[in-house]
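S.K.: make a model of this:
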Amino acid sequence: MKAPFAASVLIPFYTIAAAQFLLPTTNFPIVLQGGGSCCDDRSFDRTGCDSHTEPGTGWSCFRRFWVGEQSSAGHSRPQLARRLNLPLLVLYGLGVTVGAGIYVLIGEIGHAAGVFSPYAFLLAALLIAPTTYSFAKLVVRFPVSAGEARYVEEGYRQKWLAIVIGLLVASAGIVSSATISVGSIGYVQEFIAIPSPLLVTLIIVVFTGLAILGIQASAIAAAVLTLIEVGGLLLIIGGGFVSDTPAIWAGMKAPFATFEFHAIGLVSASAVLAFYAFIGFEDMVNVAEEVKEPEKIFPPAIAITLLVTVVLYFLVSTISISLVGQEELGKAGAPISLIAERTGLISPDLLSGIGVLAALNGILIQIIMASRVLYGLSRQAEMPQFLAYVHPRTHTPVTATVIVAAVTLVLALAFPLARLAETTSQITFVVFTLVNGALIAITLREAGWKLAQVPSFQIIAIPAFGAVGAVGLMLVSLV
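M.R.: Have a look, this model is predicted:
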């Protein structure tokens, strides 16, 4: 059922993309915005018509009209605004990873892995670290929206594959947003008695409106919510150690005291779900066109995001399994609140409130990311013109944002949390594998396909480990 579900997410996007290549090439005149007509399709590229072609008709003419490229006579469209600095970018990345990983999935991971759950997080972090290296290298080279699609196109020189990857990334963001929407219900319903379908609808509509207001307003809102999220986790960590330090240390040592061979499979399988908790750093590259000096800011931003996330996950997971236990975590609708209650020092209501903000922050960030991917694909001449529409006042891709929100709502109302999380991870495994391979291909091509000419062996070895890790987790998830 997993493959059909993932495919269903992509149906509307693949239909649009297929139109790019399957529509008939019959000649007919098209007048571009601003006047003038197109050239013949002798050598279509993204810069416009060949100056030596005769004006007239053809496929490239229709294609440029369809994707909204500008002729020399056309008018420039509003662009995304560069408003994000290093702190905002780090908080943007932390907002989606921390919110989804701990406040929503800590209960399911703890129930699945028991005392091994902290080490499932560590394994997932070790497997994802090489991929963060690849993304940091590639975003410096290509700081554009729909970054993964661009990386794959540059690496494999296959436009169709770039389109597929772009659609997969957008789909992962949409599914992830739906996952967090479903996961947030338990926290919100502790404060407001609203039926789940209505609550999910209200959440998505409100945060779609915020995403449309502008990247700076959205990023500042996300930053404030992220600081509150991290503060809540620090309260859990501090409260856990103060309330029962011996139990926490015992929880860290328990896996080694009870280790058996089957534990390797248990940790590996749990790492698939824990891997989802780290999904988010790659979202950062899709706001590259809204970041000041992306070449300087992105490498440290990605590294800081991963480091802070893994430390928080390990400590909170250890405290949760030590103070609450495996079975209770699996049954808890708001697991962080239950952990807070067991410390005896922190108000469960306070942590429930922070859990609401954490989950909602993840929804906002994923909607932003997925809309930027569709916008970027449109700008790269892979998707229709209307997806690249940027509002002249807010400088946000309004149409793409609304479409992302609509699909998110359908998924959130139709599918359970665990299925959504698994599907997001599986999509991301494919994307990570191909992005790692793209960095290897680009590096070898620049070295004339001679390994001895590669400036540093690590630029080949690290993404190779990343690709192997992603493939391994994908295979485990399918067993």
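S.K.: going by C-alpha atoms from here, please, whenever you check contacts or count neighbours.
M.R.: Will do.
S.K.: excluding chain neighbours, what is closest to E422?
M.R.: L273 (6.8 Å; Cα to Cα, 6 or more residues apart in numbering).
S.K.: my guess is the one you found meets S425, correct?
M.R.: Yes. Using Cα atoms under 8 Å, L273 is in contact with S425, at 7.4 Å.
S.K.: how about the secondary structure of the residue nearest to E422?
M.R.: Here L273 is helix, with the state taken from DSSP: H, G, I helix; E, B strand; the rest coil.
S.K.: that one: how many residues sit nearby?
M.R.: The tally of other residues near L273 (other Cα atoms under 10 Å) stands at 26.
S.K.: ok, the one 10 residues further on next?
M.R.: Counted by other Cα under 10 Å, the residues lying close to D283 total 27.
S.K.: what sits against it?
M.R.: D283 sits next to G93, Q366, M369 when contact means Cα atoms under 8 Å, 6 or more residues apart in numbering.
S.K.: now with 10 Å, please.
M.R.: If you count contacts by Cα atoms under 10 Å, 6 or more residues apart in numbering, D283 has them with 92-93, 96-97, 145-148, 169-170, 173, 365-366, 368-370, 372-373.
S.K.: give the contact list for G95.
M.R.: G95 touches 89, 219, 222-230, 280-281, 305, 309, 357-366, counting by Cα under 10 Å, 6+ apart.
S.K.: let's go with 7 Å and repeat that
M.R.: A222, T226, N361, G362 (Cα atoms under 7 Å, 6 or more residues apart in numbering).
S.K.: neighbour-wise, which of those residues leads?
M.R.: Neighbour tally across the contacts of G95 (other Cα under 10 Å): the maximum, 32 neighbours, falls on G362.
S.K.: how near is it to V98?
M.R.: G362 sits 8 Å away from V98, going by Cα to Cα, to the nearest Å.
S.K.: from the contact counts, what lies against the helix ranked longest in the chain?
M.R.: The single longest helix within the chain, with elements called by DSSP state H, is helix 215-257. Helices and strands touching helix 215-257, by 3 or more Cα pairs under 7 Å, 6 or more residues apart in numbering; DSSP states H and E, are helix 86-101, helix 294-323, helix 335-343, helix 348-379.
S.K.: how about this one, so we can line them up?
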Amino acid sequence: MASGEETPSSSSEPTLARTMGLGALTVYGVGDMLGAGIYGLIGKAAGVMGNAVWLAFVMSMLVALLTGLSYANIGSRYPRAAGAPYVAHRAFRAPFISYLIGLGVAASGLTSMATGARIIAGYVQTLGVRWPTELLVIAFLALLTLVVFRGMRESTWMNILCTTVELSGLLIVIAVGVGSWGSVDYLETPPPAAQGDAAAGLTVGLLLQGAVLTFFSFIGFEDILNVAEEVKRPRTTLPLGLLLALVIATVLYILVAITAVSVLPYRELSQSKAALVDVVRKAAPAFPPLLFTAISIFAVANTALLNYVMGSRLLYGMSRQGLLPARLGRVHPVRRTPHVAILVLGVLVLALALAGDIRQLADATSLLLLGAFVVVNGSLLVLKLRPGEPRGAFEVPVGVPAVGALVCLVMIGGRVLGHEADVRAPLIAGGILVGIALLYVLQRPKYVVLEEEPERP
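M.R.: Reported below is the predicted structural model:
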């Protein structure tokens, strides 16, 4: 492929097997969202929102739902495993935008993995391990790199097993704490800062801060689009599965948030290194804390592992298409894995994990994806207004992507310019985007010529 172009698939080449029905797709989506977000950030979110932390999940769900509707529309129109870069390229035909979105989404996976590494370090420390956080982060990422290097067998039953473990932990929290519901004021927020700040209570700025932070918990719904070519009847199954996954995750998050602040005062919750473990420990002292800690570690590690596998394959695929250096496309002769891409990702994740705390890394992840969602919503808006574009079985009004893009921009602005905004997360996200732009300028890749989307059932 010296020319940098991708030739259309011939009939003799195999295609991905369509094995996922509605149930499997919904489980995939729920499993992709559960994990590091709710297990690691409920305490941090409570520190921002107080007992009203459940409202932050409602706000971030509405943002995710708007963009989720756009993704559902896109999946119904263009059921292919290309994701945001493909839609951006189809709409704008601008290689730089597609390149930036592709690596930007990949970078959000890196910051998500870095967040997971620090969350796991916190959980391990609750077990009595006195190692420094940085050392635990290095040890976890080294182990994760080794696992990904050795390879990963993917199957529906394994995905269901992983999701069951993650889900069981949340259901345990709800079950042991439901008796405490109604014991606090669920609209109480932290008092204003002691600098003469007159603002108090539920303000728009506070809701935006909480929503940007908890939005990290919904990351993963956009990945459903990437398995479109493995879904049965994708034009109808994919939109329904995506929306069902969002609704299920939202209900779980709200119930867990209400339970957490009902059992533990939000100030105590915000200081916990393993918030949900402490909730279970107080609500059900007889429940083995070691067991729930193991569930939490598994859930967060699974999220990080999934991001690592997907990120390494994304770099490998972009290299094969001529968008990234050819070395990233090398495959290990024995393990048959993209070992160079895996190593590069490992180094980048380690640098990110050591550069910021959980909240800043989660915020940076959210900011990167919010930026990508602005472009994806804008792309759908352009495609819906362009004559001759195919219509899908699931169509949303033009206003949905327009409002979705606007809301994402408002959330970005609220995080970057809002009251008491910390500049570290925007600097991390901005630095990543600048690095991607410089890489594009230095590399000057030849963008793949995308073939027209085939009309398939």
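S.K.: TM between them?
M.R.: Once superposed, the chains reach a TM-score of 0.78 (TM-score structural alignment, normalised by the length of structure 2), with 404 aligned residues with a Cα RMSD of 3.4 Å.
S.K.: about what we covered before: aligned partner of the residue nearest to E422 of structure 1 in structure 2?
M.R.: Structural alignment places L273 of structure 1 opposite L213 in structure 2 (criterion: TM-score structural alignment).
S.K.: before we move on, what about I403 of structure 1?
M.R.: Match for I403 of structure 1 (TM-score structural alignment): V344.
S.K.: go on, K159 of structure 1?
M.R.: For K159 of structure 1, the aligned residue in structure 2 is P95 (criterion: TM-score structural alignment).
S.K.: distance of its match relative to I258 of structure 2?
M.R.: Distance from P95 of structure 2 to I258 of structure 2, counting by Cα to Cα: 45 Å.
S.K.: so what's the match of L273 of structure 1 up against?
M.R.: Contacts of L213 of structure 2 by Cα under 7 Å, 6+ apart are A45, A362, D363.
S.K.: what's the distance between the first one and V251 of structure 2?
M.R.: So that's A45 of structure 2. For A45 of structure 2 relative to V251 of structure 2 (Cα to Cα), the value is 17 Å.
S.K.: and for G102 of structure 2?
M.R.: Look at G102 of structure 2 and V251 of structure 2: by Cα to Cα, they are 30 Å apart.
S.K.: compare neighbour counts for these two and give me the winner.
M.R.: Each of G102 of structure 2 and V251 has its neighbours counted (other Cα under 10 Å); G102 has more, 22 against 13.
S.K.: ok, and the closest non-adjacent residue to that one?
M.R.: With sequence-adjacent residues excluded and distances taken as Cα to Cα, 6+ apart, G102 of structure 2 is closest to P85, at 5.2 Å.
S.K.: for the aligned partner of that neighbour in structure 1, which residues are in contact?
M.R.: Matched to structure 1 by TM-score structural alignment, P85 of structure 2 sits across from A149. Shown in contact with A149 of structure 1 (Cα under 7 Å, 6+ apart): A162, I163, I165, G166.
S.K.: return the member of these nearest to R63 of structure 1.
M.R.: Among those, I163 lies closest to R63 of structure 1 (Cα to Cα), at 15.2 Å.
S.K.: which residue lines up with P325 of structure 2 in structure 1?
M.R.: For P325 of structure 2, the residue aligned by TM-score structural alignment is P384.
S.K.: nope, L367 of structure 2 is what I was after
M.R.: Checking TM-score structural alignment: L367 of structure 2 goes with Q426.
S.K.: so that match versus L273 of structure 1, what's the distance?
M.R.: 10 Å.
S.K.: give the closest residue to the match of L367 of structure 2 in space, chain neighbours not counted.
M.R.: M474 (6.0 Å).
S.K.: what's the answer for V104 of structure 1, then?
M.R.: G183 (5.4 Å).
S.K.: can I take it that that neighbour is in a helix?
M.R.: Yes. Under three-state DSSP, G183 of structure 1 sits within a helix.
S.K.: contacting residues for the residue at minimal distance from the centre of structure 2?
M.R.: Nearest to the mean C-alpha position of structure 2, by Cα atoms, centre = their mean, lies I219 at 2.6 Å. Residues counted as contacts of I219 of structure 2 (Cα under 7 Å, 6+ apart) are M33.
S.K.: over to T293 of structure 2?
M.R.: T293 of structure 2 neighbours (Cα under 7 Å, 6+ apart): Y123, V277.
S.K.: trace it over to structure 1, please.
M.R.: T293 of structure 2 maps onto S352 in structure 1, by TM-score structural alignment.
S.K.: what about its match, distance to V206 of structure 1?
M.R.: 20 Å.
S.K.: now the strands: where do they sit in the stretch 351-457 of structure 2?
M.R.: Using DSSP state E, counting those that start in this stretch, no strands are found in the stretch 351-457 of structure 2.
S.K.: which stretches in it count as helices?
M.R.: 358-385, 399-417, 424-443 (DSSP state H, counting those that start in this stretch).
S.K.: among these, which is nearest M61 of structure 2?
M.R.: helix 399-417 (11.9 Å).
S.K.: for the closest one, which outside residues touch it?
M.R.: 63, 66-67, 70, 205, 208-209, 212, 367, 370, 373-374, 377-378, 380-381, 421, 426.
S.K.: out of those, which end up buried?
M.R.: The neighbour count (16 or more other Cα atoms under 10 Å) marks 63, 66-67, 70, 205, 208-209, 212, 367, 370, 373-374, 377-378, 380-381, 426 as buried among those.
S.K.: give me the buried positions along stretch 299-313 of structure 1.
M.R.: Within stretch 299-313 of structure 1, judged by 16+ other Cα under 10 Å, the buried ones are P299, A301, I302, A303, I304, T305, L306, T309, V310, L312, Y313.
S.K.: tell me how far the fourth one lies from M284 of structure 1.
M.R.: So that's A303 of structure 1. To M284 of structure 1, A303 of structure 1 is 12 Å away according to Cα to Cα.
S.K.: ok, the second one next?
M.R.: As for A301 of structure 1, its distance to M284 of structure 1 is 9 Å (criterion: Cα to Cα).
S.K.: list just the nearest of the buried residues of stretch 299-313 of structure 1 to A332 of structure 1.
M.R.: Y313 (18.1 Å).
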